[in-house]
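In: Fold the following for me, if possible:
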Amino acid sequence: MKKLSLPLFAIAAVSAFAQERTITGQVMDENGFPIAGASVFIHSSIISKEVAEPNIRNNAVGTITDVDGNYRLNIPKNLSQISISYDGFETETISISPQKNNYNVILTSYFAKGQLNLKDLVVTGYQKIDPNKVTSAVATVQMESIQQKGVAVVDQMLEGQIAGVNLQNSTGRAGELGNIQIRGISTLRGVSDPLWVVDDIPLEGNNTPDLSDKNNLDDLRSYSIAGINPEDIEKITVLKDASATSIYGARAANGVIVVTTKKGKKGKLNINLSSNTFVNFRPDAERINLMNSQQKVDFELELAKRKDLNYRSNNGSIARLLQKEGFLEAYQNGEALPSSIVSQLDVLRSNNLDWWKELYQTSINHQHTASASGGGDLHNFYISLAYYDEQGALKGTDYDRLNITLKNSFKLNEKLSIGINLFGASISQSSYLTDQGSFTNPNNYLRNVNPYQLIYDDNGNYAYDENINYIAKNNADFVKFNIIEERQNTRNQLNSLQLKGNFDLNYEIFKGLNYRSLFGIQLERNGNEKWASEDSYFSRIYRAGTRYFANGKQNYWLPSGGILQNFDTNNFHYLWRNNLEWQKSLGAHDVNLLAGMEIRKENTTFTNTKAFGYNDKTNQPTPIVFRNQTDATNSLYEAYKKIELENAYASFFGTASYTYDRRYTVFGSLRYDGSNLFGVDPKYRYLPIWSVSGAWNIHNERFMEYLKSISTLKLRASYGFQGNIDKTTSPIVIAQHQRAAVLPGASEDVLRVTSPPNAKLRWEKTENIGAGVELGLFHNRINLIIDYYERNSTDLITPSRLPLETGFAQTMVNFGAIKNQGWEFTLNTANIDTKNFHWSSSFNISKNKNIVKKVEFNTKNLNFPSGEAYPVDAIWLIRDAGLDSNGAPQFYNENGEIVSAVDFYQLSDPWAAFYPSFMVESGLSVDQRRAQYQYGGSRSPKWFGGLANHFRYKNWDLSINSSFVLGRKALANPAYNFTAVDPGVNYTRDILNTWKPNNKTTKNPRIIGQKTIPDGLVYNWFNSGDDFNTYLAFQSRVKELNYFRINSIRLGYSIPSEYLKNMGIRNFKLSVEGRNLFVFSNGYSGYFDPETYGNIYASPIQKSITFGLSLNF
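Out: Model (predicted):
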């Protein structure tokens, strides 16, 4: 239904016609009941053609019906037609004759005609609801308003679009999902991602991993939602509160994202072609702020001159050069460098290799879609074929996807219809192996490699980096590493085949009562092959770990050759849902009842194989001859492993809705879920999930008749429960087969119990309380939505300590609790709406605060405080207090006094009488050390939201989508450890501004060795004694991030139709779009993007420009 926005001044202008008359009438529904609040108006296009008054041309004018459906409207005498519209009903346009002044109009609802207009109805995945009757916190966006070209997965387009939906990208890797939170976090260990639903079928396999470690490039993943082509999507609905999500039971505590895809419509064949070419630009090198060759050589000379430094003092090209020339001691005694050394240093200074260009790239990528749709009275269809190809920011990484979508619906007779929908996807992701040490991750290697390090030596052979892992080339332990060679000699390939299908049967038993049967399947096969040749660091370091000495020589029990690993995953999920729905309208009374049952099953098989001594030319491995049973049972050399998982669920559900006179609506839902994951104790076998809610459409009240400026005024309230599952736990005992030496000299097959039983383990649940108000002014030209909510999550599965006599350190119990509360504000406005120019805006802002109410100890890091009474995403800090007179850190104690590191940690040397300055220990207990951490803010923002503006001028259109984050705390990775500065690696330029006797005002600690400052305990503690690694958590490195991102700017031009009609083209549009071009922030130096601040392993979020065209025939 086409929605109209009528400004108040335009309504008032109806009395300003030069010659006018008055018409009256009544608006009713198909059952003869009056409709209050219906719009009776003269369309702007009719005014433009038939009315000469310049002050009202290009504006729609009209009135609304009173509580009895009556209207009275002044119109020009020569007017030929008027229009009548109301939400949930078809708009009617009637002809006006000069001889008649009374016109009664009957509007037909979409429900009565069986035509559910998706643009107006709220789709929950179980029902399609008239927005007038919605009692829940839901938000819907049309895909055409948020569409971004050159984006692989639809989740990226939601950033900043919907109040209460917070998306944060932990990586810029193509095809990767962002971390989405809907109204906060409701679990400590379970799934925290929302449930994705496509065409009424919930999808499995969309849980986002932690991508903040060194293995994030190796961890290629396939997500089921990534198999859906964004071009096939019609609209997205986000269900936020329990009233909307409880129908989904134990998977909906984190919210539900419902995707509705396009379908065929009655009419002529419709063909669409879309082609986009987008350029992803190489990341900005200056953001990392690394030293260049000149600065790095000078810095190494400065370190080499100091006798007090002993940490890896022999590492780095400068130290090796001075040692080779026998001049290190003389240089430390103040002698000038001879010309022979100076010339070699000048060569290093000139070797300013641009590692950015070697590792990163500007790439040209493609996205193409072709679709056809159409239909008649008995059949409609939608078919699409799409291809997407994006090369990653890192050279050697790539993401390819091929999609095919087939949708058919058949009306077999007046009562029976069926639908068959298939979504197929073939996804290929390419990378190379980067999981053998943090430096092999190229994003981190870039920060560490010396700028003078060459790729090739003078003979054209690979130049190996002997600084990166502190082993000289002439050392027997040296393992050759060159990151370009590694890229050429390793492969990490993930191939995914996905098939999703649903088969839908609808049968009208009698008028108002319908039976629906829905069967959905999800098939997915993932084959991940990791290969490393014999000439790769990956294979070399693997083999180096098997070195041993026998008969006076060095031997390896792992055969020479490459390594081939295969990780195959097969998923089969099915769902069968059957329900009856009865809806009836009796005068002012509307009733809707839904009842049904659902069964679903998940089967997953993991198969891992590993071959050593692999020859990629013959495809043959070499058998391993193990030295002993211990080596043979080491999981690193496990040749075969298979895991099978099966989870089954049975559910019963029902909803009931009652609406009186389109003013008052009450809604309730109930669902029972049962699963093999729980239920050892019958009391916890089924989880009841229920909700109640209500809405009051105040704008339909009689007393609102005279408040013409208020088009919509609605109050909502809801209460209910949601559920969640932690699939990593089990109420039964879990054991792993192993071989172990039970008696000396003999090994036996044993079962190692990894998780003790807990018959009382049960579902997690979340209590929801919510209220909202919706206000529309001036015929909804201004729409304001305000929501408040509280969410109390209890029975959260958390670890709990066990007595030592049980033989287990801990077990999983339902103990934890979290509280979330927040506000959401949404403002949509139609700022200007004329024939040739349109400008609309959408703004939203949200605030969420969460508190851990109950937890025994910290589930993320045992060294931290438990986190009780603090946010889930709390940052725990050591309160450092600047630098002391020697340039070493000092701290605030529990009384707020500034004390030295020795006093703060209560350091002492237990071997002082025998071997001074060799050992260090703290006099504090583990609990006392844990108590030293202080709360430093939350990683979740205080406020977040977005702003969108859409402009149209004649054939031009411009869309600007943006998002913002305020008050998010992040912890920067330290630029250096002041007791462990390695001369062999590069650093940011911050290290050039460290504390020195002539530079005491800096905040950067002094670089110290064991004898730099009077007390050697400080060096020993931060260099090797601090097992809590508190230096990583100094308060001085916490930053509050505030940033505003222009997500996309898209400019489009539609070729005028008069140039196309002779070519059979309905529409031809050209567009150009920029993504992530501008980020305005309070600073994020040292990182590519504020969203990935603190993550040194993250792939950059790239800027891009897309050139596109679309054709419609």
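In: When you work out contacts or count neighbours from here on, use the C-alpha atoms and nothing else.
Out: Will do.
In: so Tyr1084 sits in a helix?
Out: No - judged by DSSP: H, G, I helix; E, B strand; the rest coil, Tyr1084 forms no part of a helix; its state is coil.
In: and it, how many neighbours does it have?
Out: Per other CA atoms under 10 Å, the neighbour tally for Tyr1084 reads 21.
In: just how off-centre is stretch 618-629 within its chain?
Out: 42 Å (CA atoms, centre = their mean, to the nearest Å).
In: again with stretch 648-668
Out: Relative to the mean C-alpha coordinate of its chain, stretch 648-668 is positioned 31 Å out (CA atoms, centre = their mean).
In: Okay, buried residues for it please.
Out: The neighbour-count check on stretch 648-668 (16 or more other CA atoms under 10 Å) flags 650-668 as buried.
In: Identify the residue spatially nearest to Pro1100, adjacent ones excluded.
Out: Among residues not flanking Pro1100 along the chain, Gly172 sits closest, at 5.0 Å (CA to CA, 6 or more residues apart in numbering).
In: which residues does the one you found contact?
Out: Taking CA atoms under 8 Å, 6 or more residues apart in numbering as the definition of contact, the neighbours of Gly172 are 1098-1102.
In: One more, so I can put them side by side:
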Amino acid sequence: MKKLPICTYRISLYLVFYVLFSPWLTEMVLADTRIKIEVMLRNGAFQSSVKGVVTNKEGEPLMGVTVQVASSKRGTITDLDGSFHIQANPNDSLIFSALGFRAQTVVVSGQKQIHVQLEEDVTQLDEVVLNAGYYTVSEKERTGNIAVIKAAVMEKQPVGNPLAAMQGHLSGVNIVQNTGVPGGSFEIAVRGRNFINGVSDPLFIVDGVPFGSQSLAASRVSSEIIGGGISPLNAINPNDIESIEVLKDADATAIYGSRAANGVVLITTKKGKSGKTRFDAHLSTSLGRASHFLDLMDTQQYLEIRMEGIANDGLADLLENPVFDFFWPDIKSWDNDRYTDWQQELIGGTAYRNNAQLSVSGGSVGTQFLVSGAYQKETTVFPGDANYRKANIHGNVNHRSENERFRMNFSTSYTHEDNRLPGADFTLKAYSLEPNAPAVYDDEGNLNWENNSWDNPLAALEENFEARINTLISNMLISYAIWPNLELKSSMGFTSYRLDTHRAMPSSARNPSLGLTPQNYSNLTTNASQRESWIVEPQLNWRERWNNFSLDMLVGTTFQQETTQQLVIRGRGFPNNELVHNLATAETLEIISDVDSEYRYSAVFGRINLNLSGRYILNLTGRRDGSSRFGPGKQFGNFGAVGLAWVFSEEPIFGESSLLSFGKLRGSYGTTGSDNIGDYRFLDTYTVSGDEYDGTTILEPTGIFNPQFGWESNRKLETAMELGFFKDRLLINTSWYRNRSSNQLVGIPLAATTGFPELRGNFDAVVENSGLEVDLRSVNVRSKGFKWSTNFNLTVPKNKLVAFDGLESSTFSNRYIIGQPLTIVKLYHALGVDTQTGIYQFEDYDGDGNISSSGDLEWVEDLAPKFYGGLGNSLTFGNVTLDVFFQFKKQKAYNTLRFDATPGFKGNVPVELFDRWQQPGDENPIQRASSGFTTVEDLGSYQQRSNAAVSDASFIRLRNISLNYKVPTFDNGLDVNVYLQGQNLWTLTDYTGPDPERPNNTRLPPLRQLTLGLQISF
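Out: Prediction:
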């Protein structure tokens, strides 16, 4: 056989190789080519510039819309005029999304200009992200109870404290303002009072940093004028807040363990947004007046009652004897035709508040910043030049790396407050000063003492109270994505709260007839307090998704330390009143309080969240806490919760045409705790009394060692249903809860012979809070020229003492009853006025023939609200927006009889006491008049502690109204808003006291305020 040439073999081999391997080679070459093309695409080799504008259906530009390239993580945000600029491939798709609008995807298709109109979405529950503290969750998929108030609502209220902005807006959150004096305190309770003793305040966290809400004010320095304390939350500017979330049930709070028994309040401040640098200026001025005056007696009524009381006591003859004129100067010395409206004179002034704020924000997609500064000055309704000034600066920097693995957020705020007030609240004097009292100044402009016959109320202006407060809050959050689904992060925070107060009381503030001098009376009390805290919280978060199943795991640890110092010193005996502010010139110095304490806290916490098809959700949270506030063997506690949710509207039975657009059943159960009982309470403690014995300083015992001192526990149970109708235009959330607090830390008072004031320990007492909460949101009208939405919330709470072993034999037997709320008061049962004697009558419960506190205080009244809530409506007509919010409460409270029940005493009283008994047979509700100078039977003090002194104090209050006008401008980059706001403008109530929400005759009620403001953005 003839051999073929060698070249023929080679050609044949090549053909076989080509036939067998060419598809693989072709694929390899194509794959390599694709990789190169993808790299080139990522590097922008084939990309072009795409510009455009995003508007709503009315053609108004939308700022802050996220524009993202679907094939990458690259994105941008629209500017003030709705414009955007981004690099994209010809075949890419752009995703446009913004809160409150339906997301829209647009294919570039080689276009250079794209105009997009976004349609409004009523709620978009998937995109409403709630801050749950250590994690975030969409409103649709949350398993816990989280109430939220946004900046848009707070900005419409002329208030200086975040708690004031929250009043009435959140179900399950009851907030009461203690005083109308600027810088005063508030009371807040989330789902009621859980503990017999101790603090009811929730845990406050500002940008991830725990912030102490308890005042460091000393009672001997400031309690009278400031209303029980100075709220540290005054340092947080409401205009700097983006949102406030309140965590209420076990699922939401258990991850905070021992600090969450009373709920958690999360305050998130504003952050910068990418885009052009934006300047925002905010100017406002407010006028404030006392919201209500009491109906008091005029001069003729007052003198008639006074003379009648003197006659009833058999002292008419002494009235004619000049020797006894000093007993009744209001009758014998003062002008009986004179009348002064002391409410108008002492609390009838106008308070002015001026507020200015400027902020700068902006940045790129990777780095955003915000810096804002604000200044506020507020006066009071009192006479004099008292004022409150506050200046604060807030800054935030947010950065993420180009590959989005590294993220950093730093926020800080610093606030300086200077509160200068008179030495006393004039409110009590305004209610009680005689209507014919002399003029406050004589003809020469000096304080008029009218021959030393009265205490001139304006002498309190000679006294001085001042509080200087410096607050620093800073936080840094650093995170790094080790893998796409594994993130390591750490939160680090530091807070410093410094309070310096003093109260100067010169002898010139007292009646000269007392013979007081700077050497024997003038005194100065100072309080220097500081609280510093640092916290570090490393965390590891892992997320994974498999088809319809997702898993989210979080584990972290907490290290926190807090130190508190307080030094209260009183100086006495000054050379003269001009030196009363200089402690170095005092003759004697007395240390009232010297506190130096340290609190250490550590914890390990975790969360596991399982989500199946977006329908079935399981959330597990847990925490193990360690606190230095408990003794050996009792320092650690375990807390945890389970939350379940079924989004049944995702089931196939509910289609697109269903009226029910959203439906969810959820429930939770778990435990939280409390260590908010002060430092070193389990140890033997002593204090320096300030007294001496034979030249030796005396130590007084204040606490007894108790090694069994342990955690308080709070078990929380909740079930809830959330419904949405008409594509979520109507949302209704209903929750039922029951919290049971046990292992109560109670201070049992001890007999004085023991040498100790009380024994604090855990007692087998159980307090239960249960209730129903309803939240409703609706979009009633949504058209091109008119929008109308409504918000409504209702809370029906119930509190009771379930168990307390040995209550009947304890010192608490006169305060609490098993089965009754902790908020009850025990009173005498008033039976009216005896028609023959004209004296108040009361039920003799123990049948011993006498009325006494030991056996006849058996009438029970509950002073807690039966229900409370709020109703708000927002209406927009073109460029005009009107917001109206009403707050309501159903409750009882002490009326004016609590403070005055017997007519005829020296000092003015409400005119209702004029309807008194005068002769046998009269059936008037007020007993006979009395001068108060004799031992004639007078049961007025019993009437003040009877059920007659309690009446209905329900109210509906126009808490806030806001009218905003957006001024049309030719320059699209300029936004101008003019607004008029009112706070506490009108109250519908049958209550006749100073204020139904804070019925206290000794403190100034919250003011009625009207604010005019201007906002400019460019």
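In: TM-score of the superposed pair?
Out: Between these two chains, after superposing, the TM-score reads 0.82 (TM-score structural alignment, normalised by the length of the second structure); 910 aligned residues with a CA RMSD of 3.7 Å.
In: all strands for the stretch 551-700 of the first structure, in order.
Out: Secondary structure of the stretch 551-700 of the first structure (DSSP state E, counting those that start in this stretch): strands located at 553-556, 562-586, 589-614, 640-660, 664-675, 686-697.
In: Leu610 of the second structure maps to what in the first structure?
Out: For Leu610 of the second structure, the equivalent position in the first structure is taken to be Tyr658, counting by TM-score structural alignment.
In: residues contacting its match?
Out: Contacts for Tyr658 of the first structure (CA under 8 Å, 6+ apart) come out as 589-592, 665-667.
In: and if we set it to 6 Å?
Out: 590-591, 665-666 (CA atoms under 6 Å, 6 or more residues apart in numbering).
In: between the residues you listed, which is nearest Leu677 of the first structure?
Out: Val666 (34.0 Å; CA to CA).
In: Not counting sequence-adjacent ones, nearest residue to that closest one?
Out: Of all residues not flanking Val666 of the first structure in the chain, Gly694 sits nearest, at 4.2 Å (CA to CA, 6+ apart).
In: Next: Leu784 of the first structure.
Out: Nearest residue to Leu784 of the first structure in three dimensions, chain neighbours excluded: Leu827, at 4.6 Å (CA to CA, 6+ apart).
In: in the stretch 51-200 of the first structure, which spans are strands?
Out: Along the stretch 51-200 of the first structure, the stretches classed as strands by DSSP E, counting those that start in this stretch are 61-64, 70-76, 81-85, 92-95, 105-106, 122-123, 128-129, 138-142, 165-168, 179-182, 195-198.
In: now the ones you listed as JSON lines including distance to Glu602 of the first structure and mean neighbour count?
Out: Listed next are the strands of the stretch 51-200 of the first structure as JSON lines, based on distance: least, CA to CA, whole Å; neighbours: other CA atoms under 10 Å:
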{"stretch": "strand 61-64", "distance to Glu602 of the first structure": "53", "mean neighbour count": "25"}
{"stretch": "strand 70-76", "distance to Glu602 of the first structure": "56", "mean neighbour count": "20"}
{"stretch": "strand 81-85", "distance to Glu602 of the first structure": "46", "mean neighbour count": "19"}
{"stretch": "strand 92-95", "distance to Glu602 of the first structure": "49", "mean neighbour count": "13"}
{"stretch": "strand 105-106", "distance to Glu602 of the first structure": "50", "mean neighbour count": "19"}
{"stretch": "strand 122-123", "distance to Glu602 of the first structure": "25", "mean neighbour count": "24"}
{"stretch": "strand 128-129", "distance to Glu602 of the first structure": "27", "mean neighbour count": "16"}
{"stretch": "strand 138-142", "distance to Glu602 of the first structure": "29", "mean neighbour count": "18"}
{"stretch": "strand 165-168", "distance to Glu602 of the first structure": "28", "mean neighbour count": "22"}
{"stretch": "strand 179-182", "distance to Glu602 of the first structure": "24", "mean neighbour count": "22"}
{"stretch": "strand 195-198", "distance to Glu602 of the first structure": "15", "mean neighbour count": "21"}
